[in-house]
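Asker: no sequence for this one, just the structure:
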């Protein structure tokens, strides 16, 4: 059977050279011990004074051992030739000392095990057994010579026992060495495959459009791919200081979703393991204008969690997949808009004719009833007919993606007038809606569009808010220079994750009386004016640590403080 050392070209295998270096170092130690042994015997007087051949053999063996060690360290070529030369020198030196020391009674036969073991480990089995045969024959020859000389205390069986023991030991060592070499080859092959797979994984992960986060049990971030870095605006690659989902404000929604998944509050079946969150990266991208700036500032992410199975290990890891679903939602909505195009055109045509008749009739009645309560009712009819006509035009514009030119709007006075009218129409107390101080903020937004958006949000808030004063709050926040957010929130129960996932889809509604177009049209009106409308679920919304939600309008064009 061919030894793996020969088959795998040992000149290129570092393991064999390191093993040979170890044998060389051991040889130097053995040569020094032999030299001390000869000197000790001479001083003790157990045998005749050592002759020059003993000393010369030990000194020469020590010099050759040092030379072999130096050669292996400096000249890594012709491995098998170096190994054979060293084994031959070992056998020759040990044989000379063995014969001169008196043969078997000297106890030096055990030294043969050193070169024979080296041959068993580093040479093919046939060659190792050849050297064992040579040593056995030498031991038998020396014993036979002693018998012929009629020497005392000569045991012929001792040489045979040494030979048999050497054959068994060398065969066993060679088989174990061959097995270890095969295991090393397999490990090296597996390591090469693993490195290749890691290189492929790095390329695939680096080019993925979806973000990947590797987090610990407490939310500590261990690694992330470039897509996750771009989404979150944080350094997440290996080599950076460890982040935590709980330390960064921008990652708070992800931390909450991860905590919910970790605690088992998500259904384990199907796509229910996914969570939808909105994040606002702390490190904004390059300055942009219009809706592109808002889209870069507000990201909608679909989160999927996958636990890493680590049986028996104390540390647990979870892989979080981040998918930006903003564009997917936009494409889905575009498909729905395509089907809405003809429907809206037909509805607009069918509704405008009766609406025109209503407006004309209201005008004729107003000529006869210039005063009295009937005149006020006619004015309400006329105003709502105009508003309904404007809404139809907005729907048609949305289907054509027309971009209106926003006018400067001073938020404080404008919102005060809107809320006064809203309170009168809905017959609610003045202190139920709290308006924050925002007189210094000015935005560019079509006033009628902004009116439709705010009325829609306030109507939804009024439906779920309690009767307490300040249960509905409207206030502005400027988180960064050049950014302005308008928050509309109430103290009602937050929207469930299942509803949040489809909140702004057209025709999606949880009310039997709703059409499912209110929030969708509100968001589209915001996008057409370079803004973004979204729902934000946070634990600090209500100010008392209780979870809640709020609608947030992020303006893309700000007129500046006044």
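Answerer: Right, received. Where do you want to start? Since this is a predicted model, take the numbers as computed values, not measurements. Residues are numbered from 1 along each chain as shown.
Asker: use CA for all of it now, contacts and neighbours both
Answerer: Fine.
Asker: Checking my notes, residue 320 in a strand, right?
Answerer: Yes: assessed by DSSP: H, G, I helix; E, B strand; the rest coil, residue 320 belongs to a strand.
Asker: Counting by contacts, list what the helix or strand harbouring residue 174 packs against.
Answerer: Using DSSP states H and E, residue 174 sits in helix 156-207. Contact partners of helix 156-207 among helices and strands, from 3 or more C-alpha pairs under 8 Å, 6 or more residues apart in numbering; DSSP states H and E: helix 4-7, helix 113-122, helix 125-148, helix 226-232.
Asker: here's the one I want to compare it with:
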């Protein structure tokens, strides 16, 4: 037997068992048809036919049992079975009277089995044996018994036997090759699936397979860890959990208008135990989301893959690397930079008393402005190391925000209706007032730089996240911050303004961390006048719960 795969060998043994069962049925039919005849005196048995049919039936049962319990030597078993088939059929053929009995058609059964299951040489050998027997029997009747035997019919049977064997054997060989190819492709596919499973399970980025309706079909361990989902990340909808609503809304917006690039969302702390979803996150996580559509042409249900990368750790690592060098720089700034800077500022003031020409005054103003800018940078850097213990007393937001708005508008010469303050009610937060004052002045200073100065163009309003914690949103109607800039927004010395030092937002975040709060730039979805939900960016301060 040619070397075949395990699946192909199993198919051959099943086919042999089918061949054996067919033999049992044929043996029973022959026993009833040839071994027993009905006469006027009742049933009459033919000794030769009955004994041959009974032997054939018992041999068929033995072959079936032997092939079931001992799957070895396939070709040997098949050869023995075909030999018994040819011998019994030849005996019945002779007992029935030769070609005129019509039993020559029975040779098609063993020859078809040999053509399907045996090598071509063995199948042709069986066909030649059957053909030679028919020709020999016909010739014997003509020569020895002087009878008119149908030699032409015997020759036609022989030609049909050879043609049928060749055709069936080639078709069977082609089917076996196709099965071998399918088995090989199946093995390769299973191996590839195992490899993909290992890679997906080991990859650091979270991967979710989501339907168009937001139903999660599967997710890798990184996705479960990132979202805080317990058990299998499957069987729930993204919109079911308020904590996962930013992911669901971003995915829905991408489905409506697929665009390349990444989106940034923040998953707030949450705890859910609704339906199939079991999840909990104690700390917020900033995610970079990418979406890819699965090509399901002709399939009614669409699938998409959501790639989630936790950029919080990357941002923190980048900041730590910069802080390592900044810490060494801070110690020398007070003596190496601040003292010469004071001398330059003092000398500029003395020169201004003696020089009154327009050109001189312009140059002195340039020197003074740059001295002020460098001095502010020095103050910001020195303030990074001042980790003052925060005030643990609750801070009422209503009076604090009202005073802050009044001071800010007077300082920048703004009308009172430009800054809108949402009603905080009786909300109280645990935050040092001086630190919160500095953080909000920094955020409002950035907002007034890009806002349209229209009424309500700058908004400060409180809200609550899924866990019930108080948030303070600072938003303006400017163009917003792009995801590319957002990735570096809180890095020290990173700025998009020629007048900035790149330390304001970083200092604001550090002050929030010093008060057990979080500061981040988030993309939230607000209801537009048309009824659609439109994404807009804003700074969000997540306060710690008051003690």
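Answerer: Looks like it came in fine. Just so we're clear, the structure is a prediction, and the values are computed from it rather than from any experiment.
Asker: returning to that earlier point: okay if I get the helices and strands packed on helix 156-207 of the first structure as TSV plus mean neighbour count and distance to residue 403 of the first structure?
Answerer: Shown next, in TSV, are these (neighbours: other C-alpha atoms under 10 Å; distance: least, C-alpha to C-alpha, whole Å):
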stretch	mean neighbour count	distance to residue 403 of the first structure
helix 4-7	16	75
helix 113-122	23	81
helix 125-148	18	86
helix 226-232	21	28
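Asker: To residue 299 of the first structure, which of those lies closest?
Answerer: helix 226-232 (7.7 Å; C-alpha to C-alpha).
Asker: does residue 534 of the second structure count as helix, strand or coil?
Answerer: Assigned by three-state DSSP, the conformation of residue 534 of the second structure is strand.
Asker: Tell me the secondary structure of the residue of the second structure positioned farthest from its centre, please.
Answerer: What lies farthest from the middle of the second structure is residue 146; by C-alpha atoms, centre = their mean that is 83.1 Å. Here residue 146 of the second structure is coil, with the state taken from three-state DSSP.
Asker: what's the answer for the one 3 residues further on, then?
Answerer: When classified by three-state DSSP, residue 149 of the second structure comes out as coil.
Asker: Does residue 483 of the second structure touch residue 263 like I think?
Answerer: Yes: judged on C-alpha atoms under 8 Å, residue 483 of the second structure makes contact with residue 263 at a distance of 6.8 Å.
Asker: Run a quick neighbour tally on the corresponding residue of the second structure for residue 107 of the first structure.
Answerer: Under the alignment by TM-score structural alignment, residue 107 of the first structure pairs with residue 102 in the second structure. For residue 102 of the second structure, the count of nearby residues is 11 (other C-alpha atoms under 10 Å).
Asker: of the helices and strands packed on helix 156-207 of the first structure, which approaches residue 557 of the first structure most closely?
Answerer: With C-alpha to C-alpha as the measure, helix 226-232 is the member of these nearest residue 557 of the first structure (22.5 Å).
Asker: The closest one aligns to what range in the second structure?
Answerer: Mapped onto the second structure using TM-score structural alignment, helix 226-232 of the first structure covers residues 221-227.
Asker: What mean distance separates that stretch from the matching residues in the first structure?
Answerer: Following the fit onto the first structure, the mean deviation recorded for stretch 221-227 of the second structure is 0.8 Å by mean C-alpha distance after the TM-score superposition for the first structure.
Asker: for stretch 442-451 of the second structure, which positions count as buried?
Answerer: Residues of stretch 442-451 of the second structure classed as buried by neighbour count (16 or more other C-alpha atoms under 10 Å): 443-444, 446-448, 451.
Asker: These into TSV, with extra columns for secondary structure?
Answerer: Shown next, in TSV, are those (three-state DSSP):
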residue	secondary structure
443	helix
444	helix
446	helix
447	helix
448	helix
451	coil
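Asker: Tell me where the stretch 401-550 of the first structure has helices.
Answerer: With DSSP state H, counting those that start in this stretch applied, the stretch 401-550 of the first structure shows helices at 411-426, 447-464, 497-500, 518-528, listed in chain order.
Asker: so which of these gets nearest residue 315 of the first structure?
Answerer: Closest among the helices of the stretch 401-550 of the first structure, using C-alpha to C-alpha: helix 497-500, at 29.7 Å.
Asker: By how much does that closest one deviate from the second structure on average?
Answerer: Once fitted to the second structure, helix 497-500 of the first structure is off its aligned match by 4.0 Å on average (mean C-alpha distance after the TM-score superposition for the first structure).
Asker: Run the chain-centre distance for that helix.
Answerer: 26 Å (C-alpha atoms, centre = their mean, to the nearest Å).
Asker: Show me what counts as buried in that helix.
Answerer: Buried residues in helix 497-500 of the first structure (16+ other C-alpha under 10 Å): residue 500.
Asker: Check stretch 181-198 of the first structure too.
Answerer: Of all the residues in stretch 181-198 of the first structure, those buried under the rule 16+ other C-alpha under 10 Å are residue 181.
Asker: what range in the second structure does that stretch sit on?
Answerer: Under TM-score structural alignment, the match for stretch 181-198 of the first structure in the second structure covers residues 176-193.
Asker: what's the answer for stretch 85-93 of the first structure, then?
Answerer: Counting by TM-score structural alignment, stretch 85-93 of the first structure sits on residues 80-88 of the second structure.
Asker: Check the offset of that stretch from the chain's centre.
Answerer: Centroid displacement of stretch 80-88 of the second structure relative to its chain, using C-alpha atoms, centre = their mean, is 58 Å.
Asker: Then stretch 441-451 of the second structure?
Answerer: Offset of stretch 441-451 of the second structure from its chain centre (C-alpha atoms, centre = their mean): 41 Å.
Asker: Need the residues that contact the match of stretch 85-93 of the first structure.
Answerer: Contacts with stretch 80-88 of the second structure, where a contact means C-alpha atoms under 8 Å, 6 or more residues apart in numbering, come from 52-53, 56, 63, 107, 110-111, 114, 126, 130.
Asker: I'd like those written out as CSV, with distance to residue 92 of the second structure added.
Answerer: What follows is the contacts of stretch 80-88 of the second structure, written out as CSV (distance: C-alpha to C-alpha, whole Å):
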residue, distance to residue 92 of the second structure
52, 7
53, 8
56, 11
63, 20
107, 11
110, 15
111, 17
114, 20
126, 17
130, 13
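Asker: The residue farthest from the centre of the second structure matches what in the first structure?
Answerer: Counting by TM-score structural alignment, residue 146 of the second structure corresponds to residue 150 in the first structure.
Asker: how close does the match of residue 107 of the first structure sit to residue 438 of the second structure?
Answerer: According to C-alpha to C-alpha, to the nearest Å, residue 102 of the second structure stands 109 Å off from residue 438 of the second structure.
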